[in-house]
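Student: This is a predicted model, with the sequence first.
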Amino acid sequence: MTLLGRLLNNRRAGEAHTAWNLPNLQGPALLTLTSRHFAHGEAMPPRHAAKNVGGGNLSPHLTWTAPAPGTAQLLLVVEDTDVPLPRPAVHCVALVDPASGDLGPGALDARRPAAGVRVLRSTIGRGYHGPAPVKGHGPHRYTFQLFALAATVDGALGAETADRTRPRALLGGITAPVLARGRLTGTYER
């Protein structure tokens, strides 16, 4: 696998197609998103990596500043911007109750999400999927993006539709105004 990583070294999705850069998810960057497990731009601990690379697939602790008044729902999107594909890989999409204030470790588990959390489809499946970059490909950036929406996603798409929709279609179909947003990036390398 190391050879494959080296061969793909110059192929990276980049940030142009991240949720952060979608025209319908633009808004003021007023939320400060942090984790007690890693700082912005630093390496994520192995326990947050995927099980197939020796990690625990445990979603990290996340906390944020109070969302803007009028926030109906928070949308959390986790993307790998360095995957050797045309677009970033979506590792998690979740809807979060704005009253939550934070998510504890493991809160994004598909089978047992925390109270106030609803996990949706990602590129890989449902729930949090930790880093598992190709060995030898170099460091990958995993961007946790939080959007404070003025209306619920279900209001625009319907609950059943939101649960079944592929992540790119879901993100592109959100019509609620973004009142605030913030992001946190961790890295992981094999």
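Tutor: Done, it's in.

Student: switch to C-alpha atoms for all contacts and neighbour counts from now on
Tutor: Fine.

Student: Any figure for the gap between the residue nearest the centre of the chain and residue 147?
Tutor: Central residue of the chain (CA atoms, centre = their mean): residue 78, 1.3 Å from the mean position. Separation of residue 78 from residue 147 (CA to CA, to the nearest Å): 12 Å.

Student: again with residue 80
Tutor: 17 Å.

Student: cool, and residue 107?
Tutor: Using CA to CA, we find residue 107 at a distance of 17 Å from residue 147.

Student: give me every residue that touches the residue nearest to residue 57 when sequence neighbours are not counted.
Tutor: Leaving aside its sequence neighbours, residue 57 sits nearest to residue 50 (CA to CA, 6 or more residues apart in numbering; 4.5 Å). Residue 50 sits next to 56-57, 129-132 when contact means CA atoms under 8 Å, 6 or more residues apart in numbering.

Student: Take this one as well and set it beside the first:
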Amino acid sequence: MTLERPIAPDPYELLPTVPSFDLTSEDVHNGEPMDARYAHGSTGGENVSPQLSWSGFPAETGSFVVTCFDPDAPTGSGFWHWVLVNVPASVTELPSGVREDDLGGAFSVRNDYGETGYGGAAPPAGDRPHRYVFAVHAVDVDRLDIPAGASPAFVGFNLAFHTLARAVIRPTYQIKE
């Protein structure tokens, strides 16, 4: 059974416009279905974060924030799957299944599963394909002053004042009934 509701807006279309740069992935692609490997374990997936790499960001970038958001989740507020903050500016690629310990002080805040780290796709069975908005935000400071227990909304609020540019990939995922 498909949940009938309007298509949610892309979250970045609602924010002030910033320049873009290049974001690519060996694992996920714009508008294409993701492999179950990147889905949450509760759906039979492997809960592995996809490989991401980026280039062409502003020279004055001090650090990056990597996020994954599902605007199509039937919650009224979407669903945050990943918010990785304070990725050093020297890091321009995350391997599939990245370990935060390898990222020079970067850390994830709690996702909407209530866990830290990447939480894979898990749309309701039978719902239409959901968009998973993977974004890399080029930030104008070396570190955002974000406490480990912060919410994704708190990180987003801080990003509003520090984002120099943003790159996005929007794969989809669907669980058939």
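Tutor: Happy to help now that I have it. Keep in mind that this is a model prediction, so the values were computed, not measured.

Student: what residue of structure 2 matches up with the residue nearest to residue 57 of structure 1?
Tutor: The pairwise alignment with structure 2 assigns residue 50 of structure 1 to residue 40, based on TM-score structural alignment.

Student: got it, and residue 33 of structure 1?
Tutor: Using TM-score structural alignment as the criterion, residue 33 of structure 1 maps onto residue 23 of structure 2.

Student: The closest residue to residue 42 of structure 1 other than its chain neighbours: neighbour count?
Tutor: Distance criterion CA to CA, 6+ apart; nearest residue to residue 42 of structure 1, sequence neighbours excluded, is residue 186 at 5.3 Å. Neighbour count for residue 186 of structure 1, taken as other CA atoms under 10 Å: 22.

Student: Wait, residue 186 of structure 1 touches residue 43, no?
Tutor: Yes. In terms of CA atoms under 8 Å, residue 186 of structure 1 counts as a neighbour of residue 43; the distance is 5.5 Å.

Student: Just the strands from structure 2, written as ranges.
Tutor: 22-24, 52-55, 63-70, 79-88, 93-94, 107-108, 130-131, 133-139, 163-169, 172-173 (DSSP state E).

Student: Contacts only, for residue 165 of structure 1.
Tutor: Going by CA under 8 Å, 6+ apart, residue 165 of structure 1 touches residue 121.

Student: Quick check: the residue of structure 2 most remote from its centre vs residue 175 of structure 2, distance?
Tutor: Most distant from the centre of structure 2: residue 1, at 27.2 Å, with distances by CA atoms, centre = their mean. Remark: distance between residue 1 of structure 2 and residue 175 of structure 2 (CA to CA) = 11 Å.

Student: Now the common contact residues for those two.
Tutor: Common neighbours of residue 1 of structure 2 and residue 175, counting by CA under 8 Å, 6+ apart, are 125-127.

Student: Go through those and say which is closest to residue 76 of structure 2.
Tutor: Closest approach between these and residue 76 of structure 2, by CA to CA: residue 127, at 15.4 Å.

Student: And that closest one, what's its match in structure 1?
Tutor: Taking TM-score structural alignment, the alignment pairs residue 127 of structure 2 with residue 137 from structure 1.

Student: got the contact list for that match?
Tutor: With contact set as CA under 8 Å, 6+ apart, residue 137 of structure 1 has these partners: 2, 4-6, 8-9, 189-190.

Student: how far away is the residue lying closest to residue 138 of structure 1 once chain neighbours are set aside from residue 144 of structure 1?
Tutor: Spatial nearest neighbour of residue 138 of structure 1, excluding adjacent residues (CA to CA, 6+ apart): residue 189 at 5.8 Å. Separation of residue 189 of structure 1 from residue 144 of structure 1 (CA to CA): 17 Å.

Student: Now check structure 2 for the residue matching residue 70 of structure 1.
Tutor: Taking TM-score structural alignment, residue 70 of structure 1 has residue 60 as its aligned residue in structure 2.

Student: do the same with residue 126 of structure 1
Tutor: Correspondence of residue 126 of structure 1 to structure 2, assessed by TM-score structural alignment: residue 116.

Student: got the contact list for residue 169 of structure 1?
Tutor: With CA under 8 Å, 6+ apart, residue 169 of structure 1 has no contacts at all.

Student: What does it correspond to in structure 2?
Tutor: Counting by TM-score structural alignment, residue 169 of structure 1 lines up with residue 154 in structure 2.

Student: The match of residue 126 of structure 1 contacts residue 99, correct?
Tutor: No. Using CA under 8 Å, residue 116 of structure 2 makes no contact with residue 99, being 11.8 Å away.

Student: of those two, who's got more company?
Tutor: Higher neighbour count among residue 116 of structure 2 and residue 99: residue 116, with 18 against 14, using other CA under 10 Å.

Student: show me what contacts that one?
Tutor: Residue 116 of structure 2 touches 82, 108-110, counting by CA under 8 Å, 6+ apart.
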